[in-house]
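Colleague: Make a model of this:
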Amino acid sequence: MEMDGLEAFHNVLVIAATNRPDIIDPALLRPGRFDRMVEIGMPDQEARLEILKIHTAKRPLAEDVDLAAISKRTDGRSGADLANVTNEAAMLAIREYVLAGRPQEDDEIAKYRIESKHFEEALKKVKPSKKEGYGKFAEFA
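Modeller: Sure, this is the predicted structure:
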């Protein structure tokens, strides 16, 4: 492989990642520059469920929280989007607890749970990130 202005190198492996494919310089994509590009798309329902499980593993969830149902409603959201939803749900629960004037001793706070209503509100507040530019390079993938 040879890049403009650089001497030829052999056995060079370039691995790169971006969440902004729309701003990749087209000169990098000219024929002969890279052998292949691999696009990792949005997670499917099963993957979203696993992502939600990871991001809620150490969080106190109420029994009414159905992660499978949430995963079905979050099509088109990335792993980062799902992390934002879980963080927002946690913040909503904490805010509710504090504003209700509840005791703030550690043992009392530990009893509080993130409820389904917190996820509902978080899903309304946290919009999916824009996916502009995704699929633009599908012919290379």
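
Colleague: Going by C-alpha atoms from here, please, whenever you check contacts or count neighbours.
Modeller: OK.

Colleague: contacting residues around stretch 11-24?
Modeller: With contact meaning CA atoms under 8 Å, 6 or more residues apart in numbering, stretch 11-24 is reached by 1, 132, 133, 134, 136, 137.

Colleague: end to end, how far does it reach?
Modeller: Stretch 11-24 has an end-to-end distance of 24 Å (criterion: CA to CA, to the nearest Å).

Colleague: Identify each buried residue in it, please.
Modeller: Within stretch 11-24, the residues that count as buried by 16 or more other CA atoms under 10 Å are residue 21.

Colleague: try stretch 70-82
Modeller: By neighbour count with 16+ other CA under 10 Å, stretch 70-82 contains the buried residues 70, 71, 74, 76, 77, 78, 79, 81, 82.

Colleague: Also stretch 34-53?
Modeller: 43, 45, 48, 49, 50, 51, 52, 53.

Colleague: okay, those residues in TSV with secondary structure next?
Modeller: As requested, these are arranged in TSV below (DSSP: H, G, I helix; E, B strand; the rest coil):
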residue	secondary structure
43	coil
45	helix
48	helix
49	helix
50	helix
51	helix
52	helix
53	helix
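
Colleague: Alongside the first, I'd like the structure of this one:
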Amino acid sequence: MARAVASEAGLNFLAVKGPELFSKWVGESEKAVRSLFVKARDNAPSVIFFDEIDSLAMNRGRDGDGVSVSDRVMAQLLVQMDGVRSRGDVAVIAATNRPDNIDPALLRPGRFDRQLYVGPPNEKDREEIFSIHLRKTPYDSDVSMKELAQLTDGYTGADISLESFDSSVVTMKHFKTAIEQVQPSEIQFYQKFSATFHRGVRSDAVDING
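Modeller: Sure, this is the predicted structure:
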């Protein structure tokens, strides 16, 4: 989704997974964060996308024995986000499946101004997800994408991708057995979190199932 936003707007796109910025060498992790923003400014207009932001922006003070590497990285991220040095035409987008682990300071206005809960796919989207996963998989004529979508209400794309088969040709029976074994992700926590912290995006303005 972040890449699509950048592409649609004609912006340069810089993507990084949170854990990739950590280094065992003192000061290197903070330098990596700073360098990322420098690169984004040099290539502006641009979009920085942090995947797994929770691993980079964890609640500070967890270690209890002084300032940890993660605390210093978080501090550097806040400096860059606050625009102590102007970010220029740089937009920052992040994704996480553990919003409860993110330091509240990063969610204040002026930093991540928009928070959007992306829910599980609807029936039509699940049908499309099955079609994509089966493009390179031989399957029997009895396999119905529509029926599979109906059987997987509440499943995410990740849940669907967990289904694997040890067979040269996959049948509907294989799918039904797999669906019985793979339970949908627990989403109630995320829905509750979204209701508490959601701000800035009207529910009727964005299709969260897309």
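
Colleague: TM-score of the superposed pair?
Modeller: The TM-score (TM-score structural alignment, normalised by the length of the first structure) is 0.71; 117 aligned residues with a CA RMSD of 2.1 Å.

Colleague: Quick one: map residue 32 of the first structure onto the second structure.
Modeller: Aligned counterpart of residue 32 of the first structure in the second structure: residue 110 (TM-score structural alignment).

Colleague: shouldn't that match be in contact with residue 80?
Modeller: No. Residue 110 of the second structure lies out of contact with residue 80 (CA atoms under 8 Å); the separation is 11.4 Å.

Colleague: Now do the helices in the first structure.
Modeller: Secondary structure of the first structure by DSSP state H: the helices cover 45-56, 67-72, 79-99, 106-109, 116-125.

Colleague: So residue 110 and residue 80 of the second structure - more neighbours on which side?
Modeller: residue 80 (19 against 11; other CA atoms under 10 Å).

Colleague: Quick one: residues contacting the more buried one.
Modeller: The contact partners of residue 80 of the second structure, by CA under 8 Å, 6+ apart, come to 34, 37, 87.

Colleague: how would you label the second one: helix, strand or coil?
Modeller: If I follow you right, that is residue 37 of the second structure. Using three-state DSSP, the structure places residue 37 of the second structure in helix.

Colleague: Give the burial count for it, as a bare number.
Modeller: Residue 37 of the second structure has 22 neighbours, counted by other CA under 10 Å.

Colleague: Quick check: the aligned residue for residue 136 of the second structure in the first structure?
Modeller: In the first structure, the residue matched to residue 136 of the second structure (TM-score structural alignment) is residue 58.

Colleague: With residue 9 of the first structure as the reference, measure out to its match.
Modeller: Distance of residue 58 of the first structure to residue 9 of the first structure, given as CA to CA: 47 Å.

Colleague: before we move on, what about residue 36 of the first structure?
Modeller: Distance, residue 36 of the first structure to residue 9 of the first structure, using CA to CA: 17 Å.

Colleague: In a markdown table: the contacts of stretch 11-24 of the first structure, plus neighbour count and distance to residue 23 of the first structure.
Modeller: As requested, these are arranged in a markdown table below (neighbours: other CA atoms under 10 Å; distance: CA to CA, whole Å):
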| residue | neighbour count | distance to residue 23 of the first structure |
| --- | --- | --- |
| 1 | 14 | 23 |
| 132 | 11 | 10 |
| 133 | 13 | 8 |
| 134 | 16 | 11 |
| 136 | 11 | 11 |
| 137 | 14 | 12 |
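
Colleague: now these as JSON lines including distance to residue 112 of the first structure?
Modeller: Below are these laid out as JSON lines (distance: CA to CA, whole Å):
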{"residue": "1", "distance to residue 112 of the first structure": "58"}
{"residue": "132", "distance to residue 112 of the first structure": "39"}
{"residue": "133", "distance to residue 112 of the first structure": "41"}
{"residue": "134", "distance to residue 112 of the first structure": "40"}
{"residue": "136", "distance to residue 112 of the first structure": "45"}
{"residue": "137", "distance to residue 112 of the first structure": "46"}
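
Colleague: Most widely separated two among the residues you listed?
Modeller: Largest separation among the contacts of stretch 11-24 of the first structure by CA to CA: 1 and 132, giving 29.8 Å.

Colleague: Around residue 199 of the second structure, count how many other residues there are.
Modeller: For residue 199 of the second structure, the count of nearby residues is 14 (other CA under 10 Å).

Colleague: sorry, back to before: can you redo the helices of the first structure as CSV with distance to residue 14 of the first structure?
Modeller: Formatted as CSV, the helices of the first structure follow (distance: least, CA to CA, whole Å):
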stretch, distance to residue 14 of the first structure
helix 45-56, 27
helix 67-72, 34
helix 79-99, 24
helix 106-109, 48
helix 116-125, 37
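
Colleague: Out of the ones you listed, which is closest to residue 26 of the first structure?
Modeller: Ranking the helices of the first structure by their distance to residue 26 of the first structure (criterion: CA to CA) puts helix 79-99 first, at 26.5 Å.
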